[in-house]
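# Please work out how this folds:
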Amino acid sequence: MSTGEFRSWEFQGAGVPRYEEPGVGGLAVAAVAASELAQRRSGVAIRELSRETEFRAACALLDRVWRPPAGSPLITMALLRSFQHAGSYVAGAYEADRLIGVCVGFLAQAGLHSHIAGVDARARGRNIGFALKVHQRAWSLEHAITKVTWTYDPLVSRNAYFNLAKLGAVVQEYLPDFYGVMDDGVNKGQGSDRLLVGWDLADPAVAEGCRQPHHHQAALPPEAATGLDADADGLPVLGPLDALRLTVRIPSDIEALRVERPGAAQAWRSALRETLGSLLAEGATVTGFTRDGRYLVERKAEG
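Reported below is the predicted structural model:
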């Protein structure tokens, strides 16, 4: 199986052109090369899925990752088939003939909305998630799409760092309880607040980060006030939110906290909604995320 197989397909979907924006073609060629490099580095081959057996394997993998209740699959084979046939993005990462990663996105007004991605637990730590996103960028540029959006739980520190510091995505909006009550093994009982991020695929910094992985280091402004921090017991402590620059801390491992201290995890959900959610609703901007787990936020100066 060639790592470049995703570059051709039999059905492109209605209204999904290739190389129609000026300059996108050149970006796409470089993006494909970056994707092939990322696949080699992580030891996988990524390609679009097109057969029923592949869709069913993808559904099973996502269910293993999120652990939904029996009889309530996270996503169905029929939906993946529909996405793929309509020209959306449905891709899998393979190690030999074993599917170990899945990424699914659908066409949207902004370009492509990346709905879900998951990697088999036995294959984590190999940058397969990164390789899937780099492949998704190449696929999008080949289809003249220059922006990808997705949501993530703002309390999950590793995802915040991956999305903002490694991929260079930009926070657009705080979405309280976006998916309503969720009953899968990852999200059950904790609410579904999400951050919506946008990924500018034509940004030179994004292109360089996909070619040669690096981190957008967020410098902590010395004058930044503390909008949210943790006390000695690991519980959230709210601070004033009237400074121009603020830091908003989240737990280092909210997933472990949900299991060990669910009450504390819920307190963090409420505190983050009150601080980061309120700041973004007022027009503030997230300017970065630090290695030690703090969002950097800048409010608009009054004037």
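# all contacts plus neighbour counts: C-alpha atoms, from now on.
Fine.
# Please enumerate the helices of the chain.
Along the chain, counting by DSSP state H, helices occupy 24-42, 52-66, 77-85, 128-142, 157-160, 204-211, 254-260, 262-272, 278-281.
# For residue 96, which of these is the nearest?
Closest to residue 96 of those, according to C-alpha to C-alpha: helix 24-42, at 12.5 Å.
# Give me the distance between residue 25 and residue 78.
Separation of residue 25 from residue 78 (C-alpha to C-alpha, to the nearest Å) stands at 32 Å.
# Neighbour count: those two, which is higher?
residue 25 (17 against 12; other C-alpha atoms under 10 Å).
# That one reaches residue 139, doesn't it?
No. With contacts defined as C-alpha atoms under 8 Å, residue 25 does not count as touching residue 139, sitting 11.4 Å away.
# Kindly compare burial across the helices of the chain and name the winner.
helix 128-142 (a mean of 25; mean count of other C-alpha atoms under 10 Å).
# For it, give me every contacting residue.
6-7, 18-19, 24-25, 27-29, 31-32, 34-36, 38-39, 42, 44, 46, 89, 92-93, 101-103, 112, 117-119, 146-148, 201, 210 (C-alpha atoms under 8 Å, 6 or more residues apart in numbering).
# Go ahead and measure how far it is from the middle of the chain.
12 Å (C-alpha atoms, centre = their mean, to the nearest Å).
# distance of the residue lying closest to residue 73 once chain neighbours are set aside from residue 250?
For residue 73, ignoring the flanking residues on the chain, the nearest one in space by C-alpha to C-alpha, 6 or more residues apart in numbering is residue 63 at 6.5 Å. Counting by C-alpha to C-alpha, the gap from residue 63 to residue 250 is 27 Å.
# Next: residue 160.
10 Å.
# can you check residue 180 too?
Taken as C-alpha to C-alpha, the span from residue 180 to residue 250 is 22 Å.
# Which one's more surrounded, these two?
residue 250 (26 against 10).
# Thought residue 159 was touching the more buried one, still the case?
No. In this structure, residue 250 is not within contact of residue 159 by C-alpha under 8 Å, at 11.8 Å.
# who's in contact with residue 278?
Residue 278 touches nothing, counting by C-alpha under 8 Å, 6+ apart.
# Before we compare anything, build this one as well:
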Amino acid sequence: MPHPLTSSFRVETLRSGEQFRAAAALYTRVFGYDRPEFSLNPNLLSALARNGGSAVGVFTSQDDLIGFAYGFIGRDANGDEFHYSQAAVVDAAHQGEGVGRLIKEHQRRVALGWGHRTMRWTFDPILARNAHFNFTSLGAEGIGFVPDYYDRPGTDRVVVEWALDRETDPYEDLRRVAPPLLGPTDWGRVTRGTVAAADGTVRRAAWLAVPSTRPGSPVDPAGRTDVAALRARLRDSLTMFVTERSVLVACTRINATTAAYLAVERLGGEQAR
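You can find the predicted model right below:
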């Protein structure tokens, strides 16, 4: 059961060697890494924090680090610059307490302080909870998709872009649209339709069904999801969205088994990627 937001947490930019070491340890523990090449160097975090990047943490009242994110300045092939958030982690004991939101909002302030106007990061498209946070909670968009982002199987990633100083969200009303009734047999497949915006205009839309929780969890039907096959279907569908220049604007839970992404045509004024 989610815990209520806790006001005793504090969020700050990491500055000391002790904090950077604690962040590296939290990162390794949360991701379950046991190979040295996947570890995080505290010296790197210090250098990033001093030179246009971010290293932010959330602490309990007992000064325990329970959340952490880091990033750096990036530039894509089009010459667009942004703050790239490489990772954000939350201690498992504090999931659902609003720690992730505290992290991203502080990282946003740090990025704006460096003069960045957008932030990007990636996430695994099979994780509906992360998608809901990115799109529905933060108000970011899925602007791209990269197969095998880390050059190894199982690392397909959706590219997220968050406008840090946008005064109005052009997709705000669309993020609240209820998806159609979809189930496990629809996972990874696209359902076409339309959605009505607040101004009455009707826009083409597509729903992409995914598991509402990580495959293999207790609500996974019979616990027999073929994850490799599901990832292949998701790859095909997300690649199609990129080809169509659609953006992902929401991921909504339908029931205990299924959630659905909403992909819509890019609205006027939004730069194509």
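# still on that earlier bit, out of the helices of the first structure, flag the one nearest residue 292 of the first structure.
helix 157-160 (8.8 Å).
# how distant is that closest one from the center of its chain?
9 Å.
# Kindly report the same for stretch 116-128 of the first structure.
Using C-alpha atoms, centre = their mean, the offset of stretch 116-128 of the first structure from its chain centre is 13 Å.
# Then stretch 214-232 of the second structure?
20 Å.
# for stretch 109-121 of the second structure, same thing?
16 Å.
# Okay, the equivalent of residue 157 of the first structure over in the second structure and residue 146 of the second structure: tell me how far apart.
Structural correspondence for residue 157 of the first structure with respect to the second structure (TM-score structural alignment): residue 128. For residue 128 of the second structure, the distance to residue 146 of the second structure (C-alpha to C-alpha) stands at 17 Å.
# mind listing what residue 188 of the second structure touches?
208-210, 230-231, 233-234, 237.
# repeat for residue 43 of the first structure
So residue 43 of the first structure contacts residue 95 (C-alpha under 8 Å, 6+ apart).
# and the corresponding residue of the second structure for residue 48 of the first structure, how many neighbours?
Using TM-score structural alignment, the partner of residue 48 of the first structure in the second structure is residue 13. Using other C-alpha under 10 Å, residue 13 of the second structure has 19 other residues around it.
# leaving aside the residues next to it on the chain, what's closest to residue 13 of the second structure?
residue 56 (4.4 Å).
# Contact partners for that neighbour?
11-14, 68-70, 103, 106-107 are the contacts of residue 56 of the second structure under C-alpha under 8 Å, 6+ apart.
# for the first structure, which strand is longest?
strand 98-108 (DSSP state E).
# which bit of the second structure covers that strand?
Under the criterion TM-score structural alignment, strand 98-108 of the first structure matches residues 64-74.
# quick one: the aligned partner of residue 155 of the second structure in the first structure from residue 138 of the first structure, how far?
Using TM-score structural alignment, the partner of residue 155 of the second structure in the first structure is residue 192. For residue 192 of the first structure, the distance to residue 138 of the first structure equals 30 Å [C-alpha to C-alpha].
# so residue 103 of the first structure touches residue 88, yeah?
No. The criterion here is C-alpha under 8 Å, and residue 103 of the first structure misses it with residue 88 at 11.1 Å.
# counterpart of residue 131 of the first structure in the second structure?
So residue 131 of the first structure corresponds to residue 102, using TM-score structural alignment.
# separation between that match and residue 247 of the second structure?
Taking C-alpha to C-alpha, one finds residue 102 of the second structure at 25 Å from residue 247 of the second structure.
# try residue 218 of the second structure
31 Å.
# What of residue 88 of the second structure?
From residue 88 of the second structure to residue 247 of the second structure the distance is 22 Å (C-alpha to C-alpha).
# Which one's more surrounded, those two?
Comparing residue 88 of the second structure with residue 247 by other C-alpha under 10 Å, the one with more neighbours is residue 247, at 25 against 20.
# what lines up against the more buried one once you look at the first structure?
Residue 247 of the second structure maps onto residue 285 in the first structure, by TM-score structural alignment.
# Pretty sure that match sits against residue 277.
No. Assessed by C-alpha under 8 Å, residue 285 of the first structure is found out of contact with residue 277, at 11.0 Å.
# got a list of what the residue most central in space within the second structure touches?
By C-alpha atoms, centre = their mean, the second structure has its centre lying nearest to residue 134, at 4.4 Å. Neighbour list for residue 134 of the second structure: 140-141, 160 [criterion: C-alpha under 8 Å, 6+ apart].
# For it, give its distance to residue 228 of the second structure.
Taking C-alpha to C-alpha, one finds residue 134 of the second structure at 24 Å from residue 228 of the second structure.
# And residue 21 of the second structure, by the same measure?
In terms of C-alpha to C-alpha, residue 21 of the second structure sits 36 Å off from residue 228 of the second structure.
# before we move on, what about residue 89 of the second structure?
Counting by C-alpha to C-alpha, the gap from residue 89 of the second structure to residue 228 of the second structure is 25 Å.
# Just give me the match in the first structure for residue 226 of the second structure.
Match for residue 226 of the second structure (TM-score structural alignment): residue 264.
# what residues are up against residue 117 of the first structure?
Residue 117 of the first structure neighbours (C-alpha under 8 Å, 6+ apart): 62, 101-104, 129.
# Could you find the counterpart of it in the second structure?
In the second structure, residue 117 of the first structure lands on residue 88 (TM-score structural alignment).
# Look up how far residue 72 of the first structure lies from the nearest residue to residue 76 of the first structure once chain neighbours are set aside.
Distances taken as C-alpha to C-alpha, 6+ apart put residue 59 closest to residue 76 of the first structure, at 6.3 Å, once the chain neighbours are dropped. Between residue 59 of the first structure and residue 72 of the first structure the computed distance is 11 Å (C-alpha to C-alpha).
# wait, residue 265 of the second structure sits on residue 206?
No. At 9.3 Å, residue 265 of the second structure does not count as touching residue 206 under the criterion of C-alpha under 8 Å.
# For the two, work out which one has more neighbours and name it.
residue 206 (22 against 16).
# what about residue 140 of the second structure, how many neighbours?
25.
# Quick check: closest non-adjacent residue to it.
residue 162 (4.4 Å).
# Now that that neighbour has come up, it's in contact with residue 119, right?
Yes. Here residue 162 of the second structure reaches residue 119: they are 5.1 Å apart, a contact under C-alpha under 8 Å.
# Residue 76 of the first structure pairs with which position in the second structure?
That one, residue 76 of the first structure, aligns with residue 41 by TM-score structural alignment.
# Now do its match against residue 103 of the second structure, distance only.
20 Å.
# before we move on, what about residue 233 of the second structure?
Residue 233 of the second structure is 32 Å from residue 103 of the second structure, by C-alpha to C-alpha.
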